[in-house]
Each structure stands twice: as C-alpha cells, then as structure tokens.
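# what's the 3D shape of this:
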Amino acid sequence: MDPFQTPLTYLKGAGQTRAEVLKKELAIATFEDLLRHFPFRYIDRTKFYKVKDINPDLPYVQVLARVISKQIVGEKHTKRLVVQTRDDTGTLELVWFKGINWIDKTIVPGTVYIVFGKAGSFNGQAQMAHPEMEIYSPANMQRQGNATLQPVYNSTEKLKQFQLDSKGIQKLTATLLGLHAKDIKENLPLYIIQHFKLLGRADAYRNIHFPADANLLNEALHRLKFEELFLLQLKLLRNKMLHTQKFKGNIFGTVGHYFNDFYHHKLPFQLTTPQKRVLKEIRQDTQRGVQMNRLLQGDVGSGKTVVALMAMLIAVDNGFQTCIMAPTEILASQHYQTISTLVGDGFIEVALLTGSTKQKDRRVLHQKLESGEMKILIGTHALIEDKVQFKNLGFVIIDEQHRFGVEQRARLWRKNVVPPHILVMTATPIPRTLAMTLYGDLDVSVIDELPAGRKPIQTLHFFDNQRLRVFGFMKKEIALGRQIYIVYPLIKESEKLDLKNLEEGIEIISREFPLPEYKISIVHGKLKPADKEFEMQRFIKGQTQIMVATTVIEVGVNVPNASVMIIENAERFGLSQLHQLRGRVGRGAEQSYCILMSSHKLSHDGKIRLNTMVKTNNGFEISEIDLQLRGPGNLDGTQQSGVLDLKVANLATDQELLFKARKTVEQIFTKDPQLALPENQVLHHAFETKNAGLSWDKIS
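Purely as a prediction, here's the structure:
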C-alpha cells in the first residue's frame, strides 16, 4: 500500500482527536493531504536587524540584543513584565502580559539573546510584545534551529485549541517527512528532470516545508509547480486524445444551398479575417469523422453568433438538425432575434424553446423536431427535457458553457446515436493560461477583431461630485435621439456596503429627468419575468430613453440605439463584469460611451480596474489583468470546475512554466501516444495506479 494514503490518525503526534479536527477544518485526512498542505509564507530567520532599523511596518524581525534590566509592573489587569534590551544602535523594550512569572525566571540580565517577534512602537520607543527568546551562542549559530526560513501554515481558531497552530502543523509535517521522505516516489521521467534541471521530488518536498536556504526553496517551488502543471496537461491532453479515438462524428461533406445562399445574398456585412478563420477550422473539424469539440472565444460584439449560424447552415446542408443552448431566457431570445433577423422570412425556420413557451406551441415544435422538419432550434435548459426529441441532431452550440453542469451538457449530446459536433461559445475573454487548463481538452478558436465600422467605445471615469456634468451629457445624448443604461450593484440599501442602490437611484433620476419629457424603464432580478420583459421591450422599442437596472442586463440585451452605459459604484464590479456591461453599448453606428462612476475612496485594485477600463477595450488584455488581480479561482465559473485545484502553481504568475509543460506533453504524445516507451513508464504508471503521483488524485 502507498504509505501516503494512510489515515492521519496513524501519524505519531496526531492521534484520533487531532486527525478528526484536521479533517474537518482543513480537509487533511491522509499523510498525502498533510504533505501537500504547503506553507503560505516563510519567516526569514537568517537575517538580523539592528534596533535602529526596525519599525512597525516590517514583518516579524530578529534582533541580537543584551538584556539590561527587567521588572514586573502594574497590578491585576495591568500587570506585565517589561524587559529592556540594547544593541550598539539603540534600546528595544520587550513586554509580556501572560506567563509573566515563568518568563521572569528564565530571563537572565547581562545575557545576549536572539529576540524574534513583530516590532511595534509605544511612546516613541521600539517595542515587541510576547517575543520568542533564545540565548545567543556564536559557536552553535549554524546549528541553532532559528537560522533558517521558517514555514508558516494556514490554521484555524478551532485547530489552535488542539495546539495545531502553524507551529503544531509544522511539527506534524516534520515527523511525517522524518519517517516517510524516503517513500516519496519520482513521478516524472528522468529525461524531463534532466532537461529542465529539476530538483528531485523528495528533495522538493523537504525544501518546500523546511528550506535549507532561499535558493533551495525556489528550486523546490519550481519543481512542484512544473510537476503540477505537467500532470494537469498530461491528463487533459490524454482525455482529448481518448475522446478523439472514442467518439466518431458525422461527416459534413458538402457546403450547399443554405450556406451559399446566405453567404452570397443575405449576409449584411463582410466577414472579418478571424471569422473566416474560425469557419475554416469548424469546416475541417466536421470532415474528419470525429466528434468536434471546439471552444469559440470572442469579445462582446465580435460576431460569434453569425459564425455559429453559418456553421449550423453547413450542418443543415448535410441533412442534420442543429440547436443553440443558452443559460438564460434573455440570452436565448437574443440569439433567436439576431438569427431570425439575419436569415429573414421564408429562408429557413428558426424556433425558440424556453420555460415560457406555451404548451400548444411546444406540441407543434416537438412534432417538427421528431419529423426532422425543424432544422434550427434555440433555447434554454428546456432543450434537454426528455420530451424534446430530434430526428437527426448533428450540431450543438452551447453558449457560456460554465453556467451549465456536466450532466446537463451530456444529456444534450445523448439526443443522437452518433454524438453531435459541439461548439462551445463564450463572450468572456479567457486568458490563454486559463483556457489551457479549464478547456485544455478542447480545440480553441478566437475571434479577436471587431467587425468593420464599429467605433471603439470611449470609457470615462467620473467621481460622485461630478454627477451634474454627467447629467448634462445624458441630456445631450437623449436630445440626439439616443438611449442610456444606468446600472446599479444593489436593489435595496445595504447596511454593510455604502453603495448607490437602485431605489435611491430611481428617485434621483426621476427628479432630474421628469415626465413627460423623459421616460424611464426599470429592470432588476426581483421583477416577475413578464414585468421584466415588458420593461425591456419598452426600452428596445424606443418608448423609454433611460433604463435603470441591476446587472440583469449584463448579457443578452441588444439595443443598437443605446449609446451610453453608466455604471454606478464601478469600483465594486470585477473587470470582467465591467467589460460585459460596457459591451451593451457600441452596437450601432454612432459613437458610444461608458461612464464609470465611483467615490473618491478607491482601493489599490479598484484604481487598477477603473484605469484598465479607461485605457483599453481589448477583452483579452482585460482578462489577463483580471487574472492578475483576482486569481484563477475567482474568475467567472472556474471555481466550480474542480480543474483548478492547484496547490503551488499560479496561472497568473506561472504562465511561462505552463507553456513549457504543455509543449513537453504535446511532444511526448506525438512520439509515444500510448506512453509505452520504457522512459515513459513512470507516467503510464501514474495513469494506471494513481499511486505514482501524490498530486494525481487531485486532478483526476
């Protein structure tokens, strides 16, 4: 048995009670879990400060100082031990409020100590509360346990009750490594270790927990990051290869009447170069006899829907039915309206199926699907209901895939004997590193150019005290016949967050833009669907000039006449959400504007977000900055994926390492797709047993 799968109960110093609380608090249940509970920072015990150089802004510091005097002062609640120490640059006062009598007995005046703690200041005097103290011995300096980088581990208040603070976890980890470091098996081929000059695996684990020095810590981190990213890419690319072998796909051998007629007579604009490239990639995929699995990334307004439609028309030309599944009724209706407008009357029937579709309409729809008469269906989760049966479903488009569960997507695939080709679309630009991990088993297409004639949206940042200028600008735009969105983060006032809220906003806007000259639509998530649709339609038809809304309009609303997007408390929104909201305007021929309103109190990240929005309209550039600010686990939809259970690697900072790992895996599978060569047996073993890699269970 692999010793690292042993329950933590059997580790000396853990026992039943501590093991149970570690499992409950930190999900540490086995030796492996403890070994992979890495320090989140290190305290540098190799450096000594002079008293004159320490200040409250520094982290924990270490000082060599001689004890000059000590005394217990105060009574009862104010009782404390005060010790004065000095070095050749100044005086440092040490103070204890607990354990006073015992500490007083151990401290010897005239002796030089290594003093370690968090520096503070009291009445202009450098001070440390409850420091660690150790008698200084020059002869034993290299062997004293403090002259290293000390690991600091995440713990909880509950764990501290069981002496499992950072130091308690450190002791358990030291025990584990002392007993089982020799059992840590290598899980990378020797030629990879040599090529990338990687530290051995056992040495990497020793030095990530107890680094001998800063260089070895960096080598350990480098090794374990590479291993983590390499194994993840190995898993994803192997899945992709197995998928290709397992799932055959229908061959779309011809481009016929529907595609050609649409392209030559109905397409209202020239396709961009990226749109043509993506269509070519889809065309090639659907001729190979293997199920297509492709991700289509494109910024807001880049023309993904027309590419999706033209791909569906190729499927129809080859005798197949097609569908688009969107996560919300608003988005499904938007696709339906866009595609219906593009194809026009009498060309090809397009239907919409959502939870709001009436029963009598559903019956007709079901019959047309089963007979094969209905070729293009657009809908929500309603598409995966058992009653919805296709005669020959050959092409499926899933919009904003991360909003659907795996089982929901699979139910759609099972609507046909031969799995349909799959195109996943997202309007959220995904950083390259994230795409390679979240969607590493898909082929990726990118539309990175807006259609000709689109004017870039001008983005401006105003503070709350400049609101009158914004009102004046709004009135000018309305006088020109344009419409305006105003988006608020909350519906009702929150005691916790000082945010402009929708209700207060409506009052202010109503006073500034009174009836009958101005008309306002109000849309938020608490409205009934019918009321929401009524308000949306009033705005879409131009019956109202201003839409006051929450982020319910983030996706799926397309009003070419709307030229201004005003986002209140913009500092409270993530970059991705700000970019999505901005994409609601700029859909017509007129110049459009996005106005970001904020208070003067801006955090460091808040300033970066707003400055980024003002500086660039490039969604991919924005997504990279978003990744740096928020980390991969918080980006839209990725937390639920389970793929990003990365313990040491960071997609925001380890891009180069990820690209190296991916390239290496691709080269291995090109040369040895079955991992049958002797030098790759260690990788094959990892797949077969899951025992060769401590991290393997985490990514399977």
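# only C-alpha atoms for contact and neighbour calcs from this point on.
OK.
# distance of residue 614 from residue 319?
Separation of residue 614 from residue 319 (C-alpha to C-alpha, to the nearest Å) stands at 48 Å.
# more crowded one of the two?
Legend: neighbour count by other C-alpha atoms under 10 Å for residue 614 and residue 319, higher for residue 614 (17 against 14).
# specify the local secondary structure of the more buried one.
helix (DSSP: H, G, I helix; E, B strand; the rest coil).
# repeat for residue 92
Taken by three-state DSSP, the conformation at residue 92 corresponds to strand.
# okay, now it: neighbour count?
With other C-alpha under 10 Å as criterion, residue 92 counts 27.
# cool, residue 53 as well?
Neighbours of residue 53 under the rule other C-alpha under 10 Å: 10.
# what element comes up after whichever helix in the chain runs longest heading to the C-terminus?
In the chain, with assignment by DSSP state H, the single longest helix is helix 214-246. Scanning forward in sequence from helix 214-246 by DSSP states H and E, the next helix or strand is helix 257-261.
# now do the buried residues in that next one.
Residues of helix 257-261 classed as buried by neighbour count (16 or more other C-alpha atoms under 10 Å): 258-259.
# to check against the first, give me the structure of this:
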Amino acid sequence: MVQLGDRLDHVLGRRAADPLETAFGLVTVEDLLRHYPFRYVTQGQELARKDPDDGERITVVGTVSKADLVPMKARKGHMLKVVLTCDGQNVSATFFNGHKVRHNITVGSRAMFSGTVKWFRTSWSLNHPGYLMLEGDEDDLVGRPHGGGELAGMARGATDSSGAVNMSMLSLPFLPMYAATREVESWTFLRCVRQVLDQLDPVEDPLPETVRAEHALMSLDDALRVVHFPESEDDIENARYRLRFDEATALQLVLAERRHSVAVRTAPACPRATDGVAAAFDEVLPFELTDGQKEVAEEIESDLSRTRPMSRLLQGEVGSGKTIVALRAMLQVVDAGLQCALLAPTEVLATQHHRSITRQLGALATAGELGAPDRATRVVLLTGSMSTAAKRAALLSIVTGDAGIVIGTHALIQSTVSFFDLGMVVVDEQHRFGVEQRDALRAKAREGVSPHLLVMTATPIPRTIAMTTLGDLETSTLRELPRGRAPIRTSVVPAQHRPAWVERAWSRISEEVAAGRQAYVVCSRIGDEKPEDLGKDTPDTASAVDVYESLSAGALANLRVGLLHGRLPTEEKDEVMSAFNDGDIDVLVCTTVVEVGVDVPNATVMVIVDADRFGVSQLHQLRGRIGRGGHQGLCILLTELAPGTPTYARLDAVAATTDGFELAVLDLRQRREGDVLGAAQSGTTTTLRLLSLLDHLDIITAAQTFARDVVDRDPGLVEHPGLAAMMRSAVDVTRVSYLDKS
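As a prediction, the model looks like this:
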C-alpha cells in the first residue's frame, strides 16, 4: 500500500512522476494530493426533454446520422454540421474547425457530446461541444481516445494501464480541474490522483478528535479523497474547510512556537521612572497626546515593565503619531540605564528620524555637552555612507553606552557595531525588513538578555493578515489623527483627456507657495537609468530628472525647485532634504524616497505623476507626507489612462477614501494573496492553497486559539508529531523566524 511520504516515482513510475516533479515540484504522494483542483466541471444533464433551456449544459450519447462539411458565410473555412440521434431525438451540433474533426465524426459512428444549449429562433443546437467517439453498442472505449475538448481529456485521464478507459470516471458529477501545463495536462493529474488514492493507506489524522468535533471537521483522510472526487457541492465545501483549517493551523503553530520561545526569555524590566528623561520630555511636550496615543502608550509602558520581552506591532494611519509613542517608550528604557536602537529602511528616513527626535528632545538630547540637563541622553545616527571619522565616533558612543538612542539603517546590524547594553529595538516600516535583519539586531544585547521589540508600520494591516503574518506579535492600532489635522483631499486627473487640469495642478502649487507653503512632485523613476534597467514600457513614464528640468524652466520657473532621488550622493541628499525642511526649497521633485517617515509640516500639495504606476498602499503612504501641519492637504493623481479602465478605477478608489485599512484590503485583493507571504521579505516558503487571508477570519481565529493552546501545553510539539509534520508540510520551518507582509 501507499503512504503520504512515499515518493511518486516509486508509486507511479518514473515516466509519470518525472514530469510532475519538473513542472510542479511534486515529489511525494502528499505533494500530489495537496495539488488541489482549482475548479470542478459539472457533467451536463442527460437529455430529459425535447427542448432544454438556453444555456443548459447537457451530455448526450447516440449515433451520428448526419455529418456535412459546409462553408462558413462570414469568414473563410468550413464547419461540420452534425446530427446525433439519441433516444429517438435528433440533436444538432456545429463544429467550427470542420476539417480537423471530420475524420473522427463519421456517419454511423457512436459518440458522446457535451456542451451548452444555444437557441436560435425556433431551434437549438450545441456549438462546438466536447466530444468522444465510442466503440461498439456498449459504448466502451479501448485504446487512445478519439475526440476533442474536455470529454477527450477526461477520457485520457480515465485510461488505465491496459489502455482501457474507465467509463465510470466520465459519469462523475464533479470532475476535478487542476492547474496544468502543456506537458502535464489536467487529465494527467486526474489519472495520477486516482491511481494514488486507489492504493493509499488510511491517513492518520494529526488533529485531536475533540478539535475535529468542536469545529465540525471531516477527517484528513476523507478530506484528501473527497476534495479530488466529490459527490456534491457540500462535499467540496466540507473538504476545503478542513484543508483550510489545516493550512491556518500550520501557520499559527509556527507563530505560536515563536511567541512561546520569546515569552520564556528574560528581558530587562524597565518600569516608568517619575524623575527621568521620559518625565522631563512629557513636561516640555508642546501638545497633548490623542486618546489613542495614550491608550497605546499605556500598553507599551506595561509591557516594558515586565521581565518578559515585549513583542508588539504598532500600526496606524499615516500621520497618526506612532513615532512620538515610540520615542516615549525608548525614553522609558533609557531611564532604566539601557540603550535603544531604531532601525529604519533608508538613509533618508534614518536621517529624518535623527533630526526630528533630536529637535523634539531639545536640551534633553545633549548629554555629555556643557550645560546639559542632568536627565539628558544622547541621540546618535549611524548609516553606511557616513565618513570614517563620523562612523568611528558613533561606534564609540554606542559601545561605551554614551548613546542612549541609536538610529540607523542596516549599518546597525554590521558585526562592527557593539552595544554597551541594548534594552529595546524599534523597527520602523517593518515590512521593509526580513527575518534575519530584525533578529540580528536583537542579538546584540547582553548574553542571556532578549531586548524588548516594537515594530511600526504605517501600512495598515487587516486583522486576518496581522493574525496570520504577525501572529507572534501583540498588536496596537492608532486610528485617529492628531487634533487639528484635516483629512487630505485627493483628485484624479486624466492628463491626456484634460490637459487644462494638468496646468491647473501646477497653478495650485504656485498658489500654495504664494501662501507660504510647500509641495512635492513625485515620479515613478529617476531618469538616469541604464537602458538595460528599463522595461519595455518604462520610457513612456515621466522621470524625476525630466520633470525637474521641465518644471524649473516652465510652469514653476518662478519657484525654488529641488530634486531628490535615491542615487544622489548622501551629502547632496541631506542638503536637499535639509533645505526643504528649512523652507529654502518650495517644490521638491522626487521619487518614492520620500514615501515613509519624511515629515515637513509645511508641505500641503503633492502631485503624483503617472500615479497608475504605484500601488494602492504606496499612493496612500505618499499622500501621507502632506497636510501634516494645520493646513488642508491636496493630493493630485496624474495619469495618462482614460476614465473607465480598471486601473483608473483603482485611482478613484484611493481618491474616495483616506481610510488606510479599507485601502489595504483593496490593495491585497488586487495584488492577490500570493504576495502577502512573499519569500522575498519573510525568508519563508509557504504553500497556502485554499486559505484566503482576507476572507477566512473565522478559520484563522479558531486555528490561532487551538495552536496557542497546544503549544503552551506542548512546546516543540513533542507529544504531537502529527501536528509537527503538518506544520512542516505547509511551511519551511527551517528558515522561518517570523512571517512578514510583502
């Protein structure tokens, strides 16, 4: 007999198994059985009445009484007009590739037709149905099936080793259809799956019977069989429900294991001090925290006070004030005599964080300087492009403990960086970092100590996504904007159809600058790319360099226009960003280097050129750079596309709402969920086949509850080898540390 772990080449033979491995990477019996049908073909009903309904799918068996090749009227070529006599009725069928089928469909032969009824005036027929030529009065098939369409494919899939066709396969109420290639067609899977299931031993169920009963789950053995050969629609749904539950459970087990491993580590307790730098900062804070900020701050304060490492995700709308919450948390850790590291994805963002945090702290960031307050700390920046002298000075202050807050890019992870006593890690824009990077920074704490962890994102994550991709983290959410901040107005401008509106966009920028404010113009590419870096469609888009030159000499010639992109030298980037911060540049033409973290409260207008080239979440992020002061923000989305196209509709959806959570769901649905657990960001190979991270909240919630409970009772799943195997089958746990959003 056969078991799930057996190799397919041992069960099916090399000739059948090799193409499955080459085309789909299927090696074992379980691999094949988990290549689920993506849809099912319902067999047409037998002709039960003389005049079936238009659109009804029927299957008929009879004798060909007429087969005439006639020329087509509207175009070149011939069609084959066939009459099939069955049960005393005549069924007409038309084949448009007449010359190709005329040698198979001959008068007097027996045939099976399956197709959709099409009425024309007072008569009906089947247009280009699937067909299968039968042999003898018993309607048997021996040897290679002759026919076309799905029926012929089904017959090929129902052929056994002797060359005979199992006709019972063609009478199945739901025929499975599989993802296939030219070399491995769907019917090949049909034949291979049937062969494997005929030999498969009963599959041992990894889920406890109590869990199956609680959630009304069929057994795994039944699910793996029924999903391929269901008898009813209920069978399909019940089998898929069980297999979805398994997929959700496998992922939740990975996250529960990680959550448990962190929980048993020791972290430095950092209770809030009443007379430290954190309290001093609160005294000089020029504004009152929102209710949401206060609530999240209390959660984080409580976490930091414990000896169990905090592992928390702080998510919130663009401009909701996540950074100030994170800064207060870092100061709480500094008061405990420990250091904090803030990891940012880009040098622009790291520099911006360093500048803004230093400015917010004021004298409280001048520790070691003459006249510094007793309760002050020191904020240090470390990036890869800093001069050797500056880098050496930063490294020295980090290793001696003089730097309480260290802000940097990937440079913080380098082996040359040593912390005196790291107590907390903050990761900004967490989706920009992979597993290894986050953990490499945490590993820089003293031996035996696990730093507290706070990861932040301004890309809102729907609840099911957060539960499935960040289930090892507790989640805090900021939804409200700081007081006095008006929602941003967004308009879509079809540049080709409304050129006057484009000119009006530049005029609006001039008006805002005249009122003392600033603007961004964002482009999808730089403009100095090498020819081999450009896709075939890229030259049609406007580059930042070209737009900068055009606006500087044209529509915005009377304004101070600056240029910023990722390939500028670091010093030049810093100069441009500082000039924009200081108000010495009116309009900043840039790429997405300003997508996250850049905070210039005086900027009120953003024009995004070729907006259709950006994703939904990216547009929302970019839009969040404006309106951060007390003035109304205006975002203009320029596109060469015409209204009515799907992509234009996507831009309209962005313009219609500023709710980042609503847009996140829209973005994920359009990008498809294969991107959600992308290996590029997570370092993870996943095989979600049936589970929808957006649609199956009930399953994910139930799976999370079960997974956390079983891991709490049995860390490592030593007593549950079946669950451990199920987890490994769904996720490559040798490379997983945590699952991230792409």
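# TM-score for these two?
The TM-score (TM-score structural alignment, normalised by the length of the first structure) is 0.86; 671 aligned residues with a C-alpha RMSD of 3.6 Å.
# and the closest residue to residue 418 of the first structure other than its chain neighbours, how far is that from residue 445 of the first structure?
Closest residue to residue 418 of the first structure apart from its sequence neighbours, by C-alpha to C-alpha, 6 or more residues apart in numbering: residue 249 at 6.3 Å. Distance, residue 249 of the first structure to residue 445 of the first structure, by C-alpha to C-alpha: 19 Å.
# can you pull the contacts of residue 150 of the second structure?
130-131 (C-alpha atoms under 8 Å, 6 or more residues apart in numbering).
# need the counterpart of it in the first structure.
Matched across to the first structure, residue 150 of the second structure finds no residue, judged by TM-score structural alignment.
# confirm that residue 150 of the second structure sits in a helix.
Yes. Assessed by three-state DSSP, residue 150 of the second structure belongs to a helix.
# ok so, going back, what lines up with the residue nearest to residue 418 of the first structure in the second structure?
Match for residue 249 of the first structure (TM-score structural alignment): residue 267.
# what sits against its match?
306-309, 423, 449-452.
# and residue 62 of the first structure, by the same measure?
If you count contacts by C-alpha under 8 Å, 6+ apart, residue 62 of the first structure has them with 45, 47-49, 114-117.
# closest to residue 240 of the first structure out of these?
Each of these was checked against residue 240 of the first structure using C-alpha to C-alpha; the closest is residue 45, at 47.2 Å.
# run through the helices of the stretch 251-400 of the second structure in chain order.
With helices called from DSSP state H, counting those that start in this stretch, the stretch 251-400 of the second structure shows them at 277-284, 291-304, 322-335, 347-361, 388-400.
# nearest to residue 555 of the second structure, of the ones you listed?
Of the helices of the stretch 251-400 of the second structure, nearest to residue 555 of the second structure by C-alpha to C-alpha is helix 347-361, at 28.0 Å.
# where in the first structure does the closest one fall?
Under TM-score structural alignment, helix 347-361 of the second structure corresponds to residues 329-343 of the first structure.
# so what does the longest helix of the first structure touch, helix or strand wise?
Helices and strands touching helix 214-246 of the first structure, by 3 or more C-alpha pairs under 8 Å, 6 or more residues apart in numbering; DSSP states H and E, are helix 201-209, helix 432-438, helix 655-671.
# what do you get if the cut-off is 7 Å, keeping everything else the same?
In terms of contacts (3 or more C-alpha pairs under 7 Å, 6 or more residues apart in numbering; DSSP states H and E), helix 214-246 of the first structure is packed against helix 201-209, helix 655-671.
# if we can go back for a sec, what's the mean distance for the match of helix 347-361 of the second structure versus the second structure?
For stretch 329-343 of the first structure, the mean deviation from the second structure after alignment is 0.8 Å (mean C-alpha distance after the TM-score superposition for the first structure).
# what helix or strand is residue 610 of the first structure located in?
helix 604-615.
# mind listing what residue 488 of the second structure touches?
By C-alpha atoms under 7 Å, 6 or more residues apart in numbering, the contact set of residue 488 of the second structure is 627, 632-634.
# who wins on neighbours among the residues you listed?
Counting neighbours by other C-alpha under 10 Å, residue 627 comes out on top of those with 26 neighbours.
# which one is that residue nearest to, not counting chain neighbours?
residue 633 is the one closest to residue 627 of the second structure (C-alpha to C-alpha, 6+ apart), at 4.1 Å.
# how close does the aligned partner of the one you found in the first structure sit to residue 469 of the first structure?
Counting by TM-score structural alignment, residue 633 of the second structure lines up with residue 592 in the first structure. Residue 592 of the first structure is 17 Å from residue 469 of the first structure, where distance means C-alpha to C-alpha.
# alignment lookup: residue 43 of the second structure to the first structure.
Applying TM-score structural alignment, one finds that residue 43 of the second structure aligns to residue 45 in the first structure.
# so its match touches residue 144, yeah?
No. Counting by C-alpha atoms under 7 Å, residue 45 of the first structure does not reach residue 144; the two are 10.5 Å apart.
# quick one, longest strand in the first structure?
Counting by DSSP state E, the longest strand found in the first structure is strand 60-73.
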